[in-house]
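Chemist: just the structure for this:
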Amino acid sequence: MVVFPNAKINIGLNIVEKRQDGFHNIESCFYPVGWSDALEILPAESFSFQSDGINIPGDPATNLCTKAYDMLAADYALGPVSIHLLKAVPIGAGLGGGSSDAAFTIKALNELFGLGISLEKQLDYARRLGSDCAFFIENKPLYCFKKGDRFEEISLKLEGKWIVLVNPELHISTAEAYAGIRPLKSENDLRDMLKMPMESWKEVVKNDFEISLFPKYPVLKEIKERLYHEGAKYAAMSGSGSTLFGIFEEETDLSYKFNEYKVWQGYLK
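Modeler: The predicted structure is shown next:
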């Protein structure tokens, strides 16, 4: 079985408060994009995990795909599998790539072994692996709150819009990003702001991480400004960085304009 774990962007990201468990409560809209890894899971004589493409640091035994398998194997009679991950979505880029790999592993194992795990239980499993893993179970535009693992439906529809993602190949850890944050409740409801015309989002739909990360990494601010210069209706940093995205009304090939960076572009669904 081969699946394609896709990335996501954050359209607006408010860091509301620090929780007693050390995490933060946030408010954001998660929106899936087509930049994806390739994940192959096949029955095998013994369990194995290997990856190609972008190098994934750390012990393979601690990879989220392995953890997802171990978690389900503790509750279900799974047979051994070989997992092969072709990593294409940048790491530490604010795109949720590792979380998506984990969630797609849960969904693929559920299908491969006919486990019949309910949607709610799949969400619960995903929440154990990471704050934004659960989003990729349903993998559709959602308003996200709490740790980014609780969701409400949102009427935001960007189907047919063109998106350009630019990654300057900076790895920004979650800990580094949060170190410069002062949590503050937003005066306005993000869901209401996203009902406004996209042209007005520039002034009101913010990513709180930009406040501390732009001065530290000026290239991020520069890329955002260049996206607006090229005609983006809205541009922002995704998650805790370091990927910037621009949303355009029509197809706009910017690969040659940002050829010093990693670029993915395509239509939103």
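
Chemist: going forward, measure contacts and count neighbours with C-alpha atoms only.
Modeler: OK.

Chemist: now the helices for the stretch 101-250 of the chain?
Modeler: 119-129, 135-138, 174-179, 190-193, 201-204, 209-216, 218-229 (DSSP state H, counting those that start in this stretch).

Chemist: packing partners of the third one?
Modeler: Under the contact criterion of 3 or more C-alpha pairs under 8 Å, 6 or more residues apart in numbering; DSSP states H and E, helix 174-179 touches helix 209-216.

Chemist: and with 7 Å instead?
Modeler: Where contact means 3 or more C-alpha pairs under 7 Å, 6 or more residues apart in numbering; DSSP states H and E, helix 174-179 is not packed against any helix or strand.

Chemist: ranking the helices of the stretch 101-250 of the chain by burial, who's on top?
Modeler: helix 135-138 (a mean of 22; mean count of other C-alpha atoms under 10 Å).

Chemist: one more, please, to line up against the first structure:
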Amino acid sequence: MTAPPVRFSLPAPAKLNLFLHITGRRADGYHELQTLFALLDHGDTLHFQAADELTLSCDRPGLPVDESNLVLRAARLLRDVTGTDLGARLHLEKRLPAGGGVGGGSSDAATALCGLNHLWGLGLDEDRLAGLGLRLGADVPVFVRGRNAWAEGVGERLQAVELPEQWFLVVDPGVAVPTARIFGDGELTRHTPAITLPASLGAATLERFHNDCEAVARRLYPAVDNALDWLQREAGNARMTGTGACCFARLAGAQAARDLQRRLPKNWKAFVARSTQLSPLHEALATLRAQQDPGPAFNDNAT
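Modeler: Sure, this is the predicted structure:
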């Protein structure tokens, strides 16, 4: 196998919570959840380049590139636990909204862990990387593992699931919703009865579920309320992802999603995305590995 390339780029895909039930609250204040993660083919991109120092830059003005950014925290955590003194120049190409509930920061961190594990030749397996990811945030492990997943606990207990391919229009209402504000609200529903993983996870089954955070987000953020109302009128199956602010609707296909995007109210933002069985991050990593290890050379003199 040849050495890892000194420069490459990897995707950091978005996710949707197709539903989110809050089933209780633990003694430490964290909430017990049940949710279904769907990974999308749209997201950020993280660029890697071997370097002596560890630095981060970003194309979005105003986005912190210091220790408050999960990418840099993930990189430093990986260096600390492995003892490596290698560096990297990281550049984040940001497409996903901050505070949007689509997993932007968590996905960026997961891509940093997986990409630097490759760049630095550390050889950590998926379980070890997912464990490090959990130290950064409850949503990071699902991106490290790269499969659609049924999640419980605080979101860290994952069971990979097969989901039908679906197309979504995801609307960004233009506000950032702090998770702590939603979970700290006194009117948040915290006692939805726990359910078991359904045998089928088709669209009809998912319609029986809901997002417990929606009512609070609607009340606190009129932009979220407006986005959900518009999507419900236009598509009929509107839902908020995570603790907000992004809202989404399932459409019959790519064309239907783009048609609806063209009817978006002025000054709103939205993107069209398809759910995937395997994360684009893992597809890209597999391609990188294949390029490094092309297999045994063909022997022209073989008889």
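
Chemist: just give me the neighbour total for the aligned partner of V205 of structure 1 in structure 2.
Modeler: Using TM-score structural alignment, the partner of V205 of structure 1 in structure 2 is F209. When neighbours are defined as other C-alpha atoms under 10 Å, F209 of structure 2 has 14 of them.

Chemist: if we can go back for a sec, between the helices of the stretch 101-250 of structure 1, which gets nearest to A68 of structure 1?
Modeler: helix 119-129 (7.4 Å; C-alpha to C-alpha).

Chemist: state the span of structure 2 onto which that closest one is aligned.
Modeler: On structure 2, the counterpart of helix 119-129 of structure 1 by TM-score structural alignment is residues 126-136.

Chemist: circling back to that earlier point, between the helices of the stretch 101-250 of structure 1, which one is nearest to F4 of structure 1?
Modeler: Closest to F4 of structure 1 of the helices of the stretch 101-250 of structure 1 is helix 135-138 (C-alpha to C-alpha; 11.4 Å).

Chemist: which residues are in contact with the closest one?
Modeler: S100, A103, L123, D149 (C-alpha atoms under 7 Å, 6 or more residues apart in numbering).

Chemist: gap between the last one and I26 of structure 1?
Modeler: Distance of D149 of structure 1 to I26 of structure 1, given as C-alpha to C-alpha, to the nearest Å: 10 Å.

Chemist: in structure 1, mark out all the strands, start to finish.
Modeler: 2-3, 6-18, 24-36, 38-43, 48-53, 81-87, 142-145, 150-153, 162-167, 234-237, 244-248, 262-267 (DSSP state E).

Chemist: the inter-axis angle of the third one versus strand 162-167?
Modeler: So the one you mean is strand 24-36 of structure 1. Counting by axes from the mean of the first three to the mean of the last three C-alpha atoms, to 10 degrees, strand 24-36 of structure 1 points 110 degrees away from the direction of strand 162-167.

Chemist: after superposition, how close is strand 24-36 of structure 1 to structure 2?
Modeler: Compared with structure 2 after fitting, strand 24-36 of structure 1 deviates on average by 1.0 Å (mean C-alpha distance after the TM-score superposition for structure 1).

Chemist: which part of structure 2 matches that strand?
Modeler: Taking TM-score structural alignment, strand 24-36 of structure 1 hits residues 31-43 over in structure 2.

Chemist: same thing with the fifth one?
Modeler: Strand 48-53 of structure 1 corresponds to residues 55-60 of structure 2 when matched by TM-score structural alignment.

Chemist: residues in contact with the matching stretch: which ones?
Modeler: Stretch 55-60 of structure 2 is contacted from outside by V65, L72, A88, R89, L90, H91, L92, E93, K94, using C-alpha under 7 Å, 6+ apart.

Chemist: the last one -> structure 1?
Modeler: Residue mapping for K94 of structure 2 onto structure 1 gives K87, with TM-score structural alignment as the criterion.

Chemist: give me the neighbour count for that match.
Modeler: Neighbour count of K87 of structure 1, defined by other C-alpha under 10 Å: 21.

Chemist: same check, this time on K257 of structure 1
Modeler: K257 of structure 1 has 12 neighbours, counted by other C-alpha under 10 Å.

Chemist: same question for A203 of structure 2.
Modeler: For A203 of structure 2, using other C-alpha under 10 Å, the count is 14.
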